[in-house]
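3D, please:
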Amino acid sequence: MGFLENLFGLIGDLTWGWALIPFLVIFGVFLTIGTGFVQFRYFKRMFRVLSGSNQTSDPNAISAREALFVSIGGRVGGGNIAGVAVAITLGGPGAVFWMWAIAIVGMATSLVECTLAQVFKRREEDGTFRGGPARMIIYGLGTQYRWLAVLYAICLIAAFGIGFPAFQGNTVAGAAENSFGLSRYITGAVLTIGTGYIVFGGIHRIAKASDIIVPVMALGYIAMAVIVIVLNIGDIPGAFASIFANAFGFQEAVGGGMGAAIAQGLRRGLFSNEAGLGSAPNVAATADVRHPISQGITQSFSVFIDTIIICTCTALMILVSDVYQPGADIDGVVLTQNALADSLGDWTGKFLTIAVLLFAFSSIIYNYYLGENAISFLSENKSAIFGFKLALMAIVFLGAVAPGATAVFFFSDPMMGVLALVNLLALMMLFPILGRVLRDFDEQLKSGVDRPVFDPTQFPDLDLDHTAWDKPKED
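Next comes the predicted model:
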């Protein structure tokens, strides 16, 4: 075990420690410029997906909005509550600015990876779609790169399918025990049963559950933050001033100054919005849309919601409170709880526990689908997916009732680092194809087509599934 811990520790150092974060930042800037600042050009278009009338006419398909909410359910989690608090504590208020910066470039990265997942998606027998980086490697780069796709799928299962659900179960059970005094076994049982009900219903039930849970949890949390901001409106200008002053070194809140702000902001921002990590494209590929770029725009919006809106809400609640102490040794969730209580009273601790529960539960079902999608790529045996569903339920229960057991999932972060590097390598190699698809979308808009339609026959050199684009779809 010691050897394995050292091995995965080395992998983590070689990815997250040395190369990955600068690579993600530089690559995000490159994609922003290479796509003509697409996240700004199509920002207004992102909000179309929220329209209730904007649904697919195919009852077997997943709509763009459902895919959006599933991905938001995965991106929005403990990082938005605890991670932001840790970033501010260790990096100072300036960390928030650098979280915004990585989110802005990450919007372009997410658009690119999710568009390519749509381009190379495949229609299943039941009418749904499967796709993601593993499949875009096979169909976009060729079977000679199958080893790279297999490596990606294995890392996806290890990190998102096995490791992270245990941590989410632990987070929920700990919060329920602290706020409501509930036994970890009770919380674990309820969480496991709920997880089983959702995952055994397949992607349709996952999408329907997310369509309900995500708006409730996001809007409820944002509403609470707005109340805090209104009550402390006089302190808001000062909070923003400290964010910008600390971000550029004009004001040093913690040891390390501007360097600490940049490091913490970039790291926590990437962990929160997952842009470039290769996870969201698996869900993006399930959507039934008119054009791949449409879902890319939608997933770019997901990054905006996660970081620019929800993470900012957490940051402002903390910065306007009297409990924030730069550099203090405090648990992230506790700091956010204390900040809420400082403005609205102790009852908010229970509200935050419920928010953590919803955030974590949505992340668990999202993580399940990522694991299932990877397994379906590695094996066509249906029993493998059935076994994974049972294993996931056991992992969630174990993580909830035995907090120390989560230590055995030490491989999760290193595997996510490898996952991201494989995904970024594939994106670089496939970027010329993305450029062609984006030009097709832009040219249709310029010609007066309000809702561009993807015609696979215009790309005869690509290995596309023409049945995935055989009828009009929603945008």
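
CA atoms for contacts and neighbours, from now on please.
Will do.

Check the gap between Y366 and S71 for me.
Counting by CA to CA, to the nearest Å, the separation of Y366 from S71 is 7 Å.

what do you get for L148?
From L148 over to S71 the distance is 24 Å, taken as CA to CA.

For the spatially closest residue to W347 that is not a sequence neighbour, list the residues it contacts.
In space, and not counting its chain neighbours, W347 is closest to A341: 7.2 Å by CA to CA, 6 or more residues apart in numbering. Neighbouring residues of A341 by CA atoms under 8 Å, 6 or more residues apart in numbering: 347-349.

can I assume A341 sits in a helix?
Yes - judged by DSSP: H, G, I helix; E, B strand; the rest coil, A341 forms part of a helix.

what ranges do the helices span in the stretch 151-300 of the chain?
164-180, 184-199, 202-231, 236-247, 257-273, 280-284, 292-303 (DSSP state H, counting those that start in this stretch).

Distance from the chain centre to the helix or strand that comes right after the last one, please.
Read it as helix 292-303. As assigned by DSSP states H and E, the chain's next helix or strand after helix 292-303 is helix 312-319. Taking CA atoms, centre = their mean, to the nearest Å, one finds the center of helix 312-319 at 20 Å from the center of the full chain.

next up, for comparison:
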Amino acid sequence: MFEIVEKSIAQFSSWIWDWPLLVLLIGGGVFFLLYSRFTPFLYFGHAIQILRGKYDNEEAPGQLSHFQALSSAIAATVGMGNISGVAVALVMGGPGAIFWMWISAVIGMATKFYTCTLAIMYRSESKEGTTLSGPMYVIVEGLGKGWKPLAVFFAIAGLIGTLPAFTVNQLTQTLVDVLDWSDGTKLYIGIVLAVIASFVILGGIKRIGLVASKLVPFMVVLYFITVFTILILQIDKVPEMFMLIFSDAFSGEAAAGGALGYLIKTGVKRAAFSNEAGIGTAPMMHGTAKTNEPIREGLVAMIGPAIDTLLVCTLTALAILSTGVWRHSDDNGISLTLAAFNSVLPYGIGDIVVITMVLVFAFSTLFSFSYYGVTCLGFLTKPKFGKYYNYIYILSIVVAAVVKIDFAINLIDSAFALMAIPTVISGLLLSKKVNDKAKTYFEKITSK
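Have a look, this model is predicted:
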């Protein structure tokens, strides 16, 4: 029975991630890029100032500071998608997939500017005083009640897409590989992870934001130091790896069957999982920021794909490519990344570093993703009932620990694809509203 479900989800994932959805994500992103006339990119320095707290206002509506909102969103994105997702992209699509991840990230920055600005413009507040935000509220408040079925569609898909299937699966696999445990221990690992995660998850959005703002800077710095060490040791091979990425991006020779189309789809899919631009998760987090200026949070949200995909994913890819393990290994996901690290770093250090980073990355992702599911359930029922999703989420951690990696990837990919449809459509329909806000805001800050 499970094999039938597994096969069906794999077929659905393959079908829905074909050209129609890629046209929606990439085509929608290109529209945002051109429609904005690249203006938000000119204010990247201003976005950094906002992030540093220059414009923070504790009296403004919302629950998280700009930094906490971005940290929580990055905590969900700079995670297993960067460590193991890049490895999956290399195995499935070859080095050229990284180029298409870059293209997707630049386009995704424009998408995030629009979708996260809208999240502030059309957020709501519950009777309990908590901020309600995300594509479903953008659709209902921005497009009108007649569009509610599209909002419901997003929320239902979000209940599945925010499950920790991929993250927990790869964290469990890391512990089994490094500690040389048997596969039979995965269930017990899942139980322990569920217990640990519950302490933060059950504390709500403010505790998640606080923990994420502490974890994210630490994990990014640690990861940079480790990967830069590997690249310095392999510095003579780095230029060759860049050339390989560019040359393979348009030939697709290393992809399955040498198909360029498959290569592009692989890069875009893995970038979507990595930075989530256009998927709709980030607007739920950025929509809780304390601000009266929607454009400010849109600018902050743009920083996410730059850090996540252009920087962190690139470093991971270069580390794996420069070691050469991807050419002659049957490993996939985290196992391939681990093999790459161990092939260069002194004995045992690779294991220690990878397991430390994976633990921090995975837990930060687990904490943030739980909030997304709470928001979706709260929309489908009542906001006060959203918290009950946490119990489903915690139970799913145990289940995710024992499923196969292919099933985990296909399940999340399928749900992400469904979530992208209402997110991008609502963003396109309301893009003029964002441009009007942006024009006013940019004129105001340049006149000072």
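
so what's the residue most central in space within structure 2 up against?
Structure 2 has T77 as the residue nearest its centroid, 3.1 Å off, counting by CA atoms, centre = their mean. Counting by CA under 8 Å, 6+ apart, T77 of structure 2 makes contact with 273-276, 308, 365.

which of the residues you listed still touch in structure 1?
With the contact criterion set to both residues aligned by TM-score structural alignment, their matches' CA atoms under 8 Å, those that also touch in structure 1 are 274-276, 308, 365.

who wins for proximity to K389 of structure 1 among the helices of the stretch 151-300 of structure 1?
K389 of structure 1 sits nearest to helix 184-199 of all these, at 6.8 Å, using CA to CA.

And the contacts of the closest one?
169, 172-174, 176-177, 205-206, 209, 361, 364-365, 368-369, 389-390, 393-394, 396-398, 400-401.

Filter the residues you listed down to the buried ones, ChimeraX style.
Under the burial definition 16 or more other CA atoms under 10 Å, those of the contacts of helix 184-199 of structure 1 that qualify are selected in ChimeraX by:
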select :169,172,173,174,176,177,206,209,361,364,365,368,369,389,393,394,396,397,398,400,401
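
Within the helices and strands, which one has the nearest residue to L411 of structure 2 once chain neighbours are set aside?
Closest residue in space to L411 of structure 2, ignoring its immediate chain neighbours: I9 at 6.3 Å, by CA to CA, 6+ apart. Using DSSP H and E, I9 of structure 2 falls within helix 2-16.

And for that helix, what's in contact with it?
Applying CA under 8 Å, 6+ apart, the contact partners of helix 2-16 of structure 2 are 407, 410-411, 413-414, 417.

And it, what's buried?
Along helix 2-16 of structure 2, these residues count as buried under the neighbour rule (16+ other CA under 10 Å): 6, 9-10, 13, 16.

could you check the distance from T312 of structure 1 over to G17 of structure 1?
Look at T312 of structure 1 and G17 of structure 1: by CA to CA, they are 26 Å apart.

Quick one: end-to-end distance for stretch 227-245 of structure 1.
One end of stretch 227-245 of structure 1 to the other measures 26 Å (CA to CA).

What ranges does the stretch 301-448 of structure 2 have for its helices?
So, for the stretch 301-448 of structure 2 - with DSSP H, counting those that start in this stretch - the helices run 314-323, 334-344, 349-380, 389-400, 405-429, 431-446.

C155 of structure 1 maps to what in structure 2?
The equivalent of C155 of structure 1 in structure 2 is A157 (alignment by TM-score structural alignment).

Its match - how many residues pack around it?
20 (other CA atoms under 10 Å).

re earlier: mind checking which of L148 and S71 of structure 1 has more residues around it?
S71 (30 against 18).

And for the corresponding residue of structure 2 for that one, nearest residue in space, chain neighbours not counted?
Counting by TM-score structural alignment, S71 of structure 1 lines up with A73 in structure 2. Leaving aside its chain neighbours, A73 of structure 2 sits nearest to A282 (5.7 Å; criterion: CA to CA, 6+ apart).

I'd like the distance between the one you found and T375 of structure 2.
12 Å.

quick one on the thing from earlier: just the buried residues out of the contacts of A341 of structure 1, in PyMOL syntax.
Filtering those down to the buried ones (16+ other CA under 10 Å) takes a single PyMOL command:
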select buried, resi 348+349
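
ok, of the contacts of A341 of structure 1, which one's closest to A223 of structure 1?
Nearest member of these to A223 of structure 1, counting by CA to CA, is T348, at 12.6 Å.

Could you pull up the residues touching I364 of structure 1?
74, 164-165, 168, 195.

Repeat the analysis, applying 7 Å as the threshold.
165, 168 (CA atoms under 7 Å, 6 or more residues apart in numbering).

What's the match for it in structure 2?
Per TM-score structural alignment, I364 of structure 1 is aligned with L366.

Okay, that match and W15 of structure 2: tell me how far apart.
On the measure of CA to CA, L366 of structure 2 and W15 of structure 2 end up 28 Å apart.

Give me the range in structure 1 that stretch 266-276 of structure 2 lines up against.
Going by TM-score structural alignment: stretch 266-276 of structure 2 matches residues 264-274.

Which residues does the matching stretch contact?
By CA under 7 Å, 6+ apart, the residues outside stretch 264-274 of structure 1 that reach it are 21, 75-76, 79-80, 83-84, 87, 91, 95-96, 98-99, 102-103, 303, 306-307.

same question, stretch 45-52 of structure 1
64-65, 297-298, 301.
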